[in-house]
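Q: Sequence first, then the predicted structure, then my questions.
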Amino acid sequence: MKTTPEHDARIAKMIFAGVYPHYVTKVEKKGRTKEELHQVIEWLTGFDAKKLKELIDEKVTFETFFAKAKLNPNAHLITGVICGYRIEEIETPLTKQARYLDKLVEELARGRKMEKILRQG
């Protein structure tokens, strides 16, 4: 399923700080911690907790968030369906990166082991 230019533009302009609390709520409702969420985000983006807080405080868009990220070289191992889209078929890099993050948050909330989420075995 291809994403539309409108869909890609909407993701690019979304404010990370507006989505982040939903990530926290989603994982905490399932018994995971904010620290585990930060571990997953740091694995994907290279952002430590301090940098993450700066980006949230600056209210950066997903476009800026991922432009500043140093994407994990194993991010391509994140596959599957999220929000109705098969990640490996998404052509727009930014949309794919946002869906990588969504997929990792979903896996964390579903109780997947951390080493599996971080593609370590």
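A: Looks like it came in fine. Numbers count the residues shown, from 1 in each chain.
Q: alpha carbons only for contacts and neighbour counts from here, please
A: Noted.
Q: To which secondary structure element is the most centrally placed residue in the chain assigned?
A: When CA atoms, centre = their mean is applied to the chain, the residue found nearest the centroid is residue 101 (1.5 Å). If you go by DSSP states H and E, residue 101 is part of helix 93-109.
Q: and that helix, which residues are buried?
A: Residues 94-101, 103-109 are the ones in helix 93-109 that count as buried (16 or more other CA atoms under 10 Å).
Q: which pair in these spans the largest distance?
A: 94 and 109 (22.8 Å; CA to CA).
Q: rewinding a little: so which of the buried residues of helix 93-109 would you say is closest to residue 41?
A: Of these, the one sitting nearest to residue 41 (CA to CA) turns out to be residue 101, at 7.2 Å.
Q: okay, pairing it with this:
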Amino acid sequence: MSKHPIFAMAFAKVYPMYVQKVERKNQSKNDVDRIICWLTGYDQAGLEAQIEKQVDFATFFGEAPSMHPNCHLIKGVVCGVRVEEVEDPLMQKIRWLDKLIDELAKGKKMEKILRE
């Protein structure tokens, strides 16, 4: 089974697209960073270091300090796929992040996005 091309894509290439998506909806880059740090366990310096190093998605999630214990509560559809049914663990993490960014762009309250 071949690996999906996004696994080798630089996280730093997609990150600005996440920011642009939410800024178009009057949300902030700080909120994007907060979501990413919540999900992955990176602190702000760690997130910025990964972006600076131009790591791919596989490395970004592979080096993540710890996925949030409530990430299993992320449910819904992204690109026509239910995130809770994604079988590949790396693809599921990417879809979780996509889902959280979508929720932010749609104006969902941060407490609900972070499953608090």
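A: That came through, no problem. Not measured: the values here are computed from a predicted model.
Q: Put one on top of the other, what's the TM-score?
A: The TM-score (TM-score structural alignment, normalised by the length of structure 2) is 0.95; 115 aligned residues with a CA RMSD of 1.0 Å.
Q: Now do the helix holding residue 101 of structure 1: which elements does it pack against?
A: Secondary structure elements in contact with helix 93-109 of structure 1, counted by 3 or more CA pairs under 8 Å, 6 or more residues apart in numbering; DSSP states H and E, are helix 5-13, helix 16-29, helix 34-45, helix 62-68, strand 81-82, helix 114-117.
Q: Quick check: it compared with structure 2, mean distance?
A: Here the mean offset of helix 93-109 of structure 1 against structure 2 after fitting is 0.3 Å, by mean CA distance after the TM-score superposition for structure 1.
Q: okay, and that helix goes to which residues in structure 2?
A: Residues 89-105 of structure 2 are matched to helix 93-109 of structure 1 when aligned by TM-score structural alignment.
Q: contacting residues for residue 81 of structure 2?
A: Going by CA atoms under 8 Å, 6 or more residues apart in numbering, residue 81 of structure 2 touches no other residue.
Q: And it, how far from residue 103 of structure 2?
A: 15 Å (CA to CA, to the nearest Å).
Q: which position in structure 2 aligns with residue 118 of structure 1?
A: By TM-score structural alignment, residue 118 of structure 1 lines up with residue 114.
Q: okay but its match is in contact with residue 34, surely?
A: No: Residue 114 of structure 2 is not in contact with residue 34 according to CA atoms under 8 Å; the separation is 9.2 Å.
Q: Could you count how many residues lie near the counterpart of residue 76 of structure 2 in structure 1?
A: In structure 1, the residue equivalent to residue 76 of structure 2 is residue 80, according to TM-score structural alignment. Neighbours of residue 80 of structure 1 under the rule other CA atoms under 10 Å: 14.
Q: Good, we can wrap up now.
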